[in-house]
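1. Let me see the structure of the following:
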Amino acid sequence: MKTNKTSIPVALTIAGSDSGGGAGIQTDLRTFAFHCVHGTSAITCITAQNTLGVFRVDAMPSEAVIAQIRAVVEDIGVQAAKTGMLLNQEIILAVAQEVRTLQINNLVVDPVMVSRTGAQLIDDDAIQTLRHELIPQAAIITPNRYEAQILSGLEIVSLEDMQNAAQIIHKNLGTKAVLVKGGGMSGGLKGVDVWFDGERLEILRTKQVETKNTHGTGCTLSAAITANLALGKDLWTAVQEAKEYVTTALTYSLDIGKGQGPVGHFFPLLEK
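-> Now for the predicted structure:
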């Protein structure tokens, strides 16, 4: 009896769980599925949250995070991986060591340190560990405005500031490429991103989508980049196509709950 066996690229997300399904692991797996990539996960923390906010966060033991990563990589293997909320210094260090030991390539680091509104999410020690242990192993990092300020030491209020920050981060932190996101910028810069890979300094613009339902856009973008890398696309193409995907998902954002809803990851189904 013959069995049909389909070979499919595999991506790994190392991030937190969002009970409301708008960000984190849940969003990453939906994004992987949209791109026809098999999604695997290592959960770093469990949050109780919905469209109105986050009400509780429980960290996973670092040993549990390590065990999840090894279980996936040593059996299934991954073509690309991403990190999201790592929560504390111990988990960040453990993840960095596993990435190095297991030689995980095509690593996308979404340095979840500060929210889009400017609230710091992890402590200073954790930020330093992220900066020195994990980011240098990344193919690309995707900081928002406030995270880019911390990593570059610059105040970011203009497009020129974003460009300078991207170049400083690239020079100082060792990552192959930097994408400074403009979702937290105002006016005409809202949603404008800046790319730098040591040679090319590019500005990525797409149409602005007016919606309050933008929860999970950062996770979605980094997950889409990861999926595209798993599919074998080059880094610049992966970023361009990921940004287009996020823009379309924003167009079909979900007006659910009483607060800020998520983007519509499965928009082809919504069209039906």
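2. hey, let's count contacts and neighbours off CA atoms from now on
-> Fine.
3. how about the helices of the stretch 151-272 of the chain, start to end?
-> 159-173, 217-230, 235-251, 267-271 (DSSP state H, counting those that start in this stretch).
4. looking at these, which is buried most?
-> Most buried of the helices of the stretch 151-272 of the chain by mean neighbour count (mean count of other CA atoms under 10 Å) is helix 217-230; its value is a mean of 29.
5. just to revisit the earlier point, any chance of the helices of the stretch 151-272 of the chain in JSON lines, with distance to Gly16 too?
-> Output for these, formatted as JSON lines (distance: least, CA to CA, whole Å):
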{"stretch": "helix 159-173", "distance to Gly16": "24"}
{"stretch": "helix 217-230", "distance to Gly16": "11"}
{"stretch": "helix 235-251", "distance to Gly16": "20"}
{"stretch": "helix 267-271", "distance to Gly16": "24"}
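6. nearest to Lys5, of those?
-> Lys5 lies closest to helix 217-230 among the helices of the stretch 151-272 of the chain, at 18.9 Å (CA to CA).
7. in the biggest strand by length in the chain, what counts as buried?
-> For the chain, the longest strand by residue count, based on DSSP state E, is strand 38-50. Within strand 38-50, the residues scored as buried using 16 or more other CA atoms under 10 Å are His38, Gly39, Thr40, Ser41, Ala42, Ile43, Thr44, Cys45, Ile46, Thr47, Gln49, Asn50.
8. Return the member of these nearest to Asp193.
-> Gly39 (26.2 Å).
9. From what I see, that closest one and Leu12 are in contact.
-> Yes: between Gly39 and Leu12 there is a contact at 6.0 Å, judged by CA atoms under 8 Å.
10. circling back to that earlier point, any chance of the buried residues of strand 38-50 in CSV, plus distance to Ala81?
-> Shown next, in CSV, are the buried residues of strand 38-50 (distance: CA to CA, whole Å):
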residue, distance to Ala81
His38, 12
Gly39, 10
Thr40, 9
Ser41, 9
Ala42, 10
Ile43, 13
Thr44, 14
Cys45, 17
Ile46, 20
Thr47, 21
Gln49, 25
Asn50, 26
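11. Proceed likewise with the subsequent sequence, for comparison:
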Amino acid sequence: MKTYARTLTIAGSDSGGGAGIQADLKTFAALGCYGMSVLTALTAQNTKAVTGIFPVPPAFIAEQIKAVLSDIGADAVKIGMLHSPEVIEVVAKTLVEFGATNIVLDPVMVAKSGDKLLQDEAVDALKTYLLPISTVITPNLPETSVLLGRAVETQADMLPAAVDLARFGSRTVLVKGGHLTTEESADLLYLATGEHHWFATPRIATENSHGTGCTLSSAIAAGLAKKRSVEESVSAAKSYLTHALQTGAVYTLGHGHGPVHHFFNVWQ
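-> Just a heads-up that it's a prediction; the model follows:
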């Protein structure tokens, strides 16, 4: 009997479909994985703004994780929006309980619209509970700045920042350079061995960039689920996101930041 590459996303729902659970599941499907989901919050959201957040109780989040991992299991886990310290702690403890591996943490703090998605007191919980068990963490520059408590704004800042983030326990750190003002979008992958690699892609002029962080981290998880190395998974994920941005740039959806085209390899 054949089996699937099993990928689990633990994140918030985006009613507009461009980010969160919806972007994760689309990415998993596009990359040939069987996607499962644990909802941490419902958001009323579109391309312009987040107008409401309805949190899921921590105990029920744990129930969802247990239901999936006790029966189906997961070859990789992507973690996105976790809004409170209590949620962060219960997610980390439940994943440890079931021996989850290949954990990709996207420390979502602010939506593309600028709306805050993480409570201030939750940052310490991320450092304490989730960073130590993560295989890869994928913060952008503002998220890196919050985690380290200092400004990380230039390409020169990124390697020292990655080294310091790795001290929290994650085996691999991908500091994303989407907020740089350079012509290329350069991401830095820092490994536990001390090696580092730059992944630079042309910067694409588009308003359709909603859900890029969710999509990239989910694509990395898909690679890990298919037993690729971290470097291979990150490289393939960068290529997938670049094509999704390029293809999605010619579409119009909504009146704000539209989504990338997750299924460019299936239809256009």
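12. about what we covered before: tell me which of the helices of the stretch 151-272 of structure 1 lies nearest to Gly198 of structure 1.
-> Nearest of the helices of the stretch 151-272 of structure 1 (CA to CA): helix 159-173, 6.9 Å.
13. Would you mind listing the outside residues contacting the closest one?
-> Applying CA atoms under 8 Å, 6 or more residues apart in numbering, the external contacts of helix 159-173 of structure 1 come out as 131-132, 135-136, 145, 148-149, 151-156, 176-180, 189, 194-198, 201.
14. what's the neighbour count on Gln128 of structure 1?
-> Gln128 of structure 1 has 14 neighbours, counted by other CA atoms under 10 Å.
15. hang on, I meant Pro61 of structure 1
-> When counting by other CA under 10 Å, one arrives at 12 neighbours for Pro61 of structure 1.
16. counterpart of it in structure 2?
-> Using TM-score structural alignment, the equivalent of Pro61 of structure 1 in structure 2 is Pro57.
17. Check the spacing between its match and Val136 of structure 2 real quick.
-> Noted for Pro57 of structure 2: a distance of 26 Å to Val136 of structure 2, by CA to CA, to the nearest Å.
18. All the strands of the stretch 1-150 of structure 2, in order from the start?
-> 6-14, 34-45, 50-55, 76-79, 103-105, 136-137 (DSSP state E, counting those that start in this stretch).
19. Figure out which of these is closest to Phe263 of structure 2.
-> For the strands of the stretch 1-150 of structure 2, the distance to Phe263 of structure 2 is smallest for strand 34-45, at 14.9 Å, taking CA to CA.
20. So which bit of structure 1 is the closest one matched to?
-> With TM-score structural alignment as the criterion, strand 34-45 of structure 2 aligns to 38-49.
21. Show me just the buried residues among the contacts of helix 159-173 of structure 1.
-> Buried subset of the contacts of helix 159-173 of structure 1 (neighbour count, 16+ other CA under 10 Å): 131, 135-136, 145, 148-149, 151-152, 156, 176-180, 189, 194-197.
22. How about the contacts made by the spatially most central residue of structure 1?
-> The residue lying closest to the centre of structure 1 (CA atoms, centre = their mean) is Ser222, at 3.3 Å. Neighbour list for Ser222 of structure 1: Lys82, Val108, Val109, Asp110, Thr142, Ala242 [criterion: CA under 8 Å, 6+ apart].
23. Tell me which residue of structure 2 lines up with the first one.
-> With TM-score structural alignment defining the correspondence, Lys82 of structure 1 maps onto Lys78 in structure 2.
24. Next: the fourth one.
-> When structure 2 is aligned by TM-score structural alignment, Asp110 of structure 1 is paired with Asp106.
25. The residue nearest to the centre of structure 1 -> structure 2?
-> Using TM-score structural alignment, the partner of Ser222 of structure 1 in structure 2 is Ser217.
26. now do Thr27 of structure 1
-> Per TM-score structural alignment, Thr27 of structure 1 is aligned with Ala23.
27. Would you mind measuring from that match to Phe54 of structure 2?
-> Relative to Phe54 of structure 2, Ala23 of structure 2 is positioned 19 Å away (CA to CA).
28. Looking at these two, which one has more neighbours?
-> When neighbours are counted by other CA under 10 Å, Ala23 comes out ahead of the other of Ala23 of structure 2 and Phe54, with 28 against 12.
29. residues contacting that one?
-> Gly17, Gly211, Cys214, Thr215, His262.
30. how close does the equivalent of Ser145 of structure 2 over in structure 1 get to Ile141 of structure 1?
-> By TM-score structural alignment, Ser145 of structure 2 lines up with Gln149 in structure 1. For Gln149 of structure 1, the distance to Ile141 of structure 1 (CA to CA) stands at 14 Å.
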